[in-house]
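Asker: quick one, structure for this:
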Amino acid sequence: MKKQKVFDGVLVRQFQSGNKNALATLVKRWHKTFCEKAYWIVKDADVAKDIAQDSWSIIINKINHLKTPESFGIWALRIVYTKSLDWVKANKKLQNIIVENQRNQDAFHVEKDNNEPLKVALLKTIKMLPDNQQIVIRLFYLQEYSLKEISSILQISEGTVKSRLFHAREKLKQNLKT
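Answerer: This next block holds a predicted model:
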């Protein structure tokens, strides 16, 4: 364990000195652990990956201020835990949005026209998406929020919003082609 801390300290110092390869090594050593620790709290693999990614952004921005590089692991895990707990708190807000969107969807009636089968298929396919992707799709397309506004509402990065929107669109395309 002590050797790992020393090695992490060397990598942190190298990165602080401008060696970008040191960061790649830190990511290889820690990313899986970050995902596992986040999953332990949030119980959702996709969310855990998002949290790990967001945590790396914070780590990269603040690593130059780390005074004891050997404490990298504890310091970084604290960031992951904090982001995970923040997500759990925000998830309560998200659950309220899900309930509201389901009510709105029940009230949403598609007008009959030549595209009726496509619209019905699209709504059915949206319902099959994971909740986090459904929310982003609905907020973006039905409620016409911007990426920045969705980021604020869901308390996730704009990059995560873009990623969820992209993956949701890809699943929709794939499911609608069949």
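Asker: going by C-alpha atoms from here, please, whenever you check contacts or count neighbours.
Answerer: Will do.
Asker: measure the residue nearest the centre of the chain to residue 95 for me?
Answerer: With distances taken as CA atoms, centre = their mean, residue 50 lies nearest the centre of the chain, 2.9 Å away. The gap separating residue 50 from residue 95 is 18 Å, by CA to CA, to the nearest Å.
Asker: where along this protein do the strands fall?
Answerer: Per DSSP state E, the chain has no strands. Nothing in it meets that criterion.
Asker: quick revisit: which residues does the residue nearest to the centre of the chain contact?
Answerer: Counting by CA atoms under 8 Å, 6 or more residues apart in numbering, residue 50 makes contact with residue 160.
Asker: let's see it at 10 Å
Answerer: For residue 50, the contacting residues are 35, 38, 56, 83-84, 156-157, 159-160, 163-164, by CA atoms under 10 Å, 6 or more residues apart in numbering.
Asker: could you also give me the structure for this second sequence? I'd like to compare it with the first:
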Amino acid sequence: MRKDKTIDALLVKQYLSGNANALTELVKRWHKSFCEKAYWLVKDADVAKDIAQDCWKTIIDKIDSLQDPESFGAWSLRIVYIKSVDRLNANKRIRESLEDYKYEQETIIDIDDRDESLKKTLLKAIKQLPEHQQTVIQLFYIYDYSLKDISAALNISVGTAKSRLFHAREKLKEKLKERLKR
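Answerer: Below you'll find the model as predicted:
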């Protein structure tokens, strides 16, 4: 959907003159497009909505630096694009960090003899979990990510992150109970 540049320019000028309603109209005109553009890049509706919301904060902070109000559409969609790519790059860094963590866990040394068996059992149990549950366990317990941060990092809903964490804990409890019964 092509937006009318003159209407955007008028709304930008009105907002810069102190008319808060002009910003409301800009949001009505552009928010859906922001969400669609972000979704096209990140492929997650919830993350796309978060990105669009974050873009509005940036737009409000920087709109006074917009030299040509008629270019609002291109300027704002560029912000959406940049924030979406930043989110994808952050997710890539997290995945790489998790790979490093997996490697470190395989090379654990100097463990107290008494705890060694329990730790090995726990690590073995974690490795037996499906990869998506391993990832959530590591992000939550090792990197202290909140469920919201995990959902953003993995491009899943908060409910899905919570469910994966719950099921992973349950499986680990079963494995540890089996070990303690021996």
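Asker: tell me the one of the contacts of residue 50 of structure 1 nearest residue 25 of structure 1?
Answerer: residue 56 (12.9 Å; CA to CA).
Asker: next, count neighbours for the closest one.
Answerer: 20 (other CA atoms under 10 Å).
Asker: what does the one 5 residues further on give?
Answerer: Under the neighbour criterion other CA under 10 Å, residue 61 of structure 1 is assigned a count of 10.
Asker: report the longest helix in structure 2, please.
Answerer: helix 72-106 (DSSP state H).
Asker: can you list the buried residues in it?
Answerer: For helix 72-106 of structure 2, burial by neighbour count (16 or more other CA atoms under 10 Å) applies to 72-73, 76-77, 79-81, 83-84, 87-88, 91, 98.
Asker: go on, stretch 174-182 of structure 2?
Answerer: For stretch 174-182 of structure 2, the neighbour count (16+ other CA under 10 Å) marks residue 175 as buried.
Asker: check which residues of stretch 47-65 of structure 2 are buried.
Answerer: Neighbour-count burial for stretch 47-65 of structure 2 flags 47-49, 51-53, 55-56, 59, 63 (criterion: 16+ other CA under 10 Å).
Asker: on that earlier part again, now the buried residues of helix 72-106 of structure 2 as TSV including distance to residue 114 of structure 2?
Answerer: Below are the buried residues of helix 72-106 of structure 2 laid out as TSV (distance: CA to CA, whole Å):
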residue	distance to residue 114 of structure 2
72	65
73	64
76	59
77	58
79	55
80	53
81	53
83	49
84	48
87	43
88	43
91	37
98	28
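Asker: if we can go back for a sec, top of the contacts of residue 50 of structure 1 by number of neighbours, please.
Answerer: Within the contacts of residue 50 of structure 1, neighbour counts (other CA under 10 Å) peak at residue 38, which reaches 27 neighbours.
Asker: leaving out sequence neighbours, find the closest residue to the aligned residue in structure 2 for that one.
Answerer: Aligned counterpart of residue 38 of structure 1 in structure 2: residue 38 (TM-score structural alignment). In space, residue 38 of structure 2 comes closest to residue 48 once its chain neighbours are excluded; the distance is 4.8 Å by CA to CA, 6 or more residues apart in numbering.
Asker: I'd guessed residue 123 of structure 1 sits against residue 105; true?
Answerer: Yes: at 9.0 Å, residue 123 of structure 1 counts as touching residue 105 under the criterion of CA atoms under 10 Å.
Asker: neighbours around the corresponding residue of structure 1 for residue 9 of structure 2, how many?
Answerer: In structure 1, the residue paired with residue 9 of structure 2 according to TM-score structural alignment is residue 9. Residues lying near residue 9 of structure 1 (other CA under 10 Å) number 18.
Asker: contacts only, for residue 9 of structure 1.
Answerer: Shown in contact with residue 9 of structure 1 (CA under 10 Å, 6+ apart): 3, 15, 68-73.
Asker: quick one: buried ones out of those residues?
Answerer: Buried by 16+ other CA under 10 Å: 15, 69-70, 72-73, out of the contacts of residue 9 of structure 1.
Asker: identify the farthest-apart pair in those.
Answerer: Distance extremes for those: the farthest pair is 15 and 73 at 14.9 Å, using CA to CA.
Asker: before we move on, back to that, the longest helix of structure 2 packs against which elements?
Answerer: Judged by 3 or more CA pairs under 10 Å, 6 or more residues apart in numbering; DSSP states H and E, the packing partners of helix 72-106 of structure 2 are helix 5-16, helix 20-42, helix 45-62, helix 113-128, helix 131-137, helix 147-154.
Asker: right, and out of the buried residues of helix 72-106 of structure 2, which lies closest to residue 172 of structure 2?
Answerer: Nearest to residue 172 of structure 2 among those is residue 98, at 19.4 Å by CA to CA.
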